[in-house]
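Trainee: Sequence and predicted structure are below.
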Amino acid sequence: MSKIDLNDVMFETMVIHAGQEPDKGTGALSTPIFQTSTFCFETVEEGAAKFSKEIPGYVYSRGGNPTNRALELKCAALEGGEDCVATASGMGAIGAVLLGLVKTGDHIVCGDTIYGGTSVVMRTNMPDLGIDVTFVDTTKPEEVEKAINEKTKVIYFETVTNPTLKLADIEEIAKIAKKHGVKLVVDNTFSPPPILSPLKLGADFVIHSVTKYINGHGDVIGGVIIGPKDDIAVIRGNYVTKICGTPPSPFNSYLVMRGMKTLPIRVREHCKNAMEMAEYLEKSEYVKTVYYPGLKSHPQHELAKKMLNGMYTGMIAFELKDDVKGLSAFEAGKKFLNNLKIASIAVSLGDPDTLIEHPASMTHASVPPESRLEVGITDGLIRLSVGLENVKDLIKDFEQSFAKL
């Protein structure tokens, strides 16, 4: 057992030490990569007892692996949850948590602005399974409550929406969920701790694509589900390890844990750079609108100040003006992205590298055009994941690209 009382240390200390301690067999400081599919037993009786869970232990890496378990414990501590199950991707986490909470005939209330992959699950996969989904504007808690009916089992939304950076008042919606006996599931990928901890505000489950900020180095795909111990056990046993079969590889878990040790430092720098970029873009003669919760112009700036712990995420969305040098916002946007030198055109986020993309043709291309427009994902919208480069260099890069319009 760790000598450290994780409840008695600050966030930076906790995220380094949670879930990890020197290996008992070798004394190795870093958690070893248990790159094995199966585990041996001393006796048949021991094997039977581990299969039946009469005694703790590992039998097969799809059902559990020491490296993966260390990541799960670290992520549970990160979000202040009872337990966690890791998955091979963020979508693996979304699919498993939904399958674990709803069945044919049930109903989900879902935020109207979500990642494109999640949109396919909600608009296609869930209805195919006989599960109804109602999309609502989660910036309005009253609309969430109005959508709940006797078959509703889950309210689902993103804490900071992808790509329009709208916020939901988690505390208010959590009260509504509890009033109606509904589980609240939030995707916290855009605003990981130390920015925001949804469980402390009343959410039942938190999911992350750890591909993004939590790993933070652009070299891993993975996901996690954090929530009540008993519910996580069911989701792990029936859905992650069975119908989905999506545990992460031990090597990927090792990389995520390595990345997590610098999470507080990285997140603060991402947010600092993003604030400067948002202020720069808001003053640009080429930019029509900037969507960033840290700006006073953001319609939910006061809620952002209350919820986001003084850090407003490393993500920005913005639209160029129409008729920029005779170009439409869409055509100007394409030309602008193509002429950038430091920022890379890519669809992920949370990397040290600055990444920029066009949601309507990339991350949200699977969302019906009319649905995109309803929530503000126009053909001219650009999504920017601000990296860890020197922000002066990023601004210089944007300046040279704007000059070429």
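Mentor: In hand now; what should we look at? Residues are numbered from 1 along each chain as shown.
Trainee: going forward, measure contacts between C-alpha atoms and count neighbours the same way
Mentor: Fine.
Trainee: What are the contacting residues of stretch 219-237?
Mentor: 63, 72, 75-76, 79, 81-93, 96-97, 99-100, 204-211, 248, 252, 255-256 (C-alpha atoms under 8 Å, 6 or more residues apart in numbering).
Trainee: actually stretch 105-122, sorry about that
Mentor: By C-alpha under 8 Å, 6+ apart, the list of residues contacting stretch 105-122 reads 91, 94-95, 130-138, 144, 147-149, 151-158, 161-164, 363-367, 375.
Trainee: List the buried residues of it.
Mentor: By 16 or more other C-alpha atoms under 10 Å, the buried positions in stretch 105-122 come out as 106-122.
Trainee: got it, and stretch 67-83?
Mentor: Here stretch 67-83 shows 67-81, 83 as buried, counting by 16+ other C-alpha under 10 Å.
Trainee: One more: stretch 366-382?
Mentor: Neighbour-count burial for stretch 366-382 [16+ other C-alpha under 10 Å]: Ser366, Val367, Arg372, Ile377, Thr378, Asp379, Gly380, Leu381, Ile382.
Trainee: Please apply the same query to stretch 81-90.
Mentor: Quick answer for stretch 81-90 (16+ other C-alpha under 10 Å): Gly81, Asp83, Cys84, Val85, Ala86, Thr87, Ala88, Ser89, Gly90.
Trainee: would you turn the residues you listed into TSV with distance to Pro56 and secondary structure?
Mentor: As requested, these are exported to TSV (distance: C-alpha to C-alpha, whole Å; DSSP: H, G, I helix; E, B strand; the rest coil):
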residue	distance to Pro56	secondary structure
Gly81	21	coil
Asp83	16	strand
Cys84	17	strand
Val85	16	strand
Ala86	18	strand
Thr87	21	strand
Ala88	23	coil
Ser89	26	coil
Gly90	27	helix
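Trainee: and here's the other structure:
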Amino acid sequence: MSERTYGFATQQLHAGQSADPTTGARAVPIYQTTSFVFKDFATAKAVCSVEEFGYDYSRIGNPTNEVLENRIAALEGGTGALALASGSAATATTILNLTHAGDEVVAAKTLYGGSFNLFVNTLPKHGIRTILVDPADPDNFARAITERTRAIFVETIGNPDINVIDFEAVARIAEAHGLPLIVDNTFGTPYLFRPFDHGANISVHSATKFIGGHGTSIGGLVVDGGNFNWANGKFPDFTTPDPAYAGFVHWDKWGNYPGAGNIAFIIKLRLHYLRDLGASLSPFNAFLFLQGLETLSLRLERQVANTQKIAEWLEARPDVEWVAYPGLRSSPYYALAQKYLPKGAGAILTFGVKGGLDRAKRLIESTKIFSFLANVGDSKSLIVHPATVTHGQLSEAEQRLAGVRPEQVRLSVGTEDIDDLLWDLDQAFAASAP
């Protein structure tokens, strides 16, 4: 946009886009088209062989999606990004882009249920093994690394344990072993946490959550930090000729691309896994995510403030066994949250209600403002029972490993008036009392 470095609130409105050159439209146009006309044979050849960037088919790239990609890359400080059909697609294709059968991933055990299932049950069918570790001690990651390890995977704020790891310590371990650190920054968002500032190499998002912010669209994003050496000997797909694209070498072509820097990871992800698996984001959903991004910081300021007050209110209640929120001084993650999440510890919390599963059921069914559903990150406040919904497909042992307990209730706090939210919870506790 200019030589000036703009602030976050300005970038969330403007980064990656200028007024439409044809019509002058200020809003990002929705290019709802499958394909793009080539002006001649030379252009068709250049675009389809990636001799130059351009558009040919919306499964691989679309101008509306590109603005979303450029904006999220700018907000997180990455060199490039890729929009996909869901957060799960973002995580799965990221891992596939780095691994072959026989390779391993080391991941925090406190993961969203869908990611847990991907690592524990799905990827092993394709020969990729995951070692789950307790992220409370960074050395657990180091102890789990073998010669077959190809990545470390963590979440900014664990779901539903609401834990925070020592990112810089884990990043040092990853760097010492020549491995990329992948951070699922869905709960952190670019506003609360910028992974690359703390040593991460790849960021993934479920844009469905806070980025969209209104529960209307499903989508995912992958951001390339541009700060990893893919020619370190562990990733031959980046350093040997690619038979799918006339034998060019990804690292040679994209490792220091003029005007962009190191975009090797994100380009390979687009050319292989977006093209071949087809988990493309619709331009209309990209447009809706751009609308959400425009107010991300404003919503999160209110949501974080509401969450802090609810956490303190819950902690003082005699009918609550425990509260998991890193913004509480009683939290074991309070110091880490103060370091890594200075703008606030997020808008998600969990708590254990006295009375166990039966009381948790009655409480959830008694709320009037909080909606009982599986999503998080909406402007509307949401409530769910993780053991039944988000982690319901896991065995009891797997739930315990992931930090899921029968009495656990998860809140995703929205932007409503805080007095109304506290009233709703208070009446739900009263209605569910034995």
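Mentor: The structure has been received and is ready for your questions. Note that this is a predicted model, so its numbers are computed, not measured.
Trainee: TM-score for this pair?
Mentor: Superposed pair, TM-score by TM-score structural alignment, normalised by the length of the first structure: 0.96. Supporting alignment: 395 aligned residues with a C-alpha RMSD of 1.0 Å.
Trainee: ok so, going back, looking at the buried residues of stretch 67-83 of the first structure, which are in strands?
Mentor: Secondary structure from DSSP state E places Asp83 of the buried residues of stretch 67-83 of the first structure in strands.
Trainee: Pro326 of the second structure maps to what in the first structure?
Mentor: Aligned by TM-score structural alignment, Pro326 of the second structure pairs with Pro293 of the first structure.
Trainee: Contact partners for the closest residue in space to that match that isn't next to it in sequence?
Mentor: In this structure, Pro293 of the first structure finds its nearest non-sequential neighbour in His301, 5.4 Å apart by C-alpha to C-alpha, 6 or more residues apart in numbering. Residues near His301 of the first structure by C-alpha under 8 Å, 6+ apart: Pro293, Gly294, Leu295.
Trainee: next one: Leu281 of the first structure
Mentor: Here Leu281 of the first structure is in contact with Val287, Val290, Phe318 (C-alpha under 8 Å, 6+ apart).
Trainee: what's the answer for Ala27 of the second structure, then?
Mentor: So Ala27 of the second structure contacts Ala19 (C-alpha under 8 Å, 6+ apart).
Trainee: Can you find the partner of it in the first structure?
Mentor: Checking TM-score structural alignment: Ala27 of the second structure goes with Ser30.
Trainee: can you tell me how far that match sits from Tyr213 of the first structure?
Mentor: 21 Å (C-alpha to C-alpha, to the nearest Å).
Trainee: same thing with Asp322 of the first structure?
Mentor: From Asp322 of the first structure to Tyr213 of the first structure the distance is 33 Å (C-alpha to C-alpha).
Trainee: Between these two, which has more neighbouring residues?
Mentor: Using other C-alpha atoms under 10 Å as the criterion, Asp322 of the first structure and Tyr213 rank with Tyr213 on top: 28 against 18.
Trainee: Translate that one into the numbering of the second structure.
Mentor: Tyr213 of the first structure maps onto Phe210 in the second structure, by TM-score structural alignment.
Trainee: Nearest spatial neighbour of that match, chain-adjacent residues omitted?
Mentor: That would be Gly377: by C-alpha to C-alpha, 6+ apart, it lies 4.3 Å from Phe210 of the second structure.
Trainee: Alignment lookup: the one you found to the first structure.
Mentor: In the first structure, Gly377 of the second structure lands on Gly350 (TM-score structural alignment).
Trainee: For its match, which three-state class applies?
Mentor: Secondary structure assignment for Gly350 of the first structure (DSSP: H, G, I helix; E, B strand; the rest coil): coil.
Trainee: From Val15 of the first structure, how far off is it?
Mentor: From Gly350 of the first structure to Val15 of the first structure the distance is 18 Å (C-alpha to C-alpha).
Trainee: Which of the two has more residues huddled nearby?
Mentor: Neighbour comparison, Gly350 of the first structure and Val15: the larger count goes to Gly350, with 28 against 25 (by other C-alpha under 10 Å).
Trainee: follow-up on the earlier one: what helix or strand is the match of Tyr213 of the first structure on?
Mentor: Counting by DSSP states H and E, no helix or strand carries Phe210 of the second structure.
Trainee: show me what contacts the residue nearest to Leu99 of the first structure when sequence neighbours are not counted?
Mentor: Counting by C-alpha to C-alpha, 6+ apart, Leu99 of the first structure lies nearest to Tyr239, which is 6.9 Å off, once chain neighbours are set aside. By C-alpha under 8 Å, 6+ apart, the contact list for Tyr239 of the first structure reads Ala96, Val97, Leu99, Gly100, Gly245.
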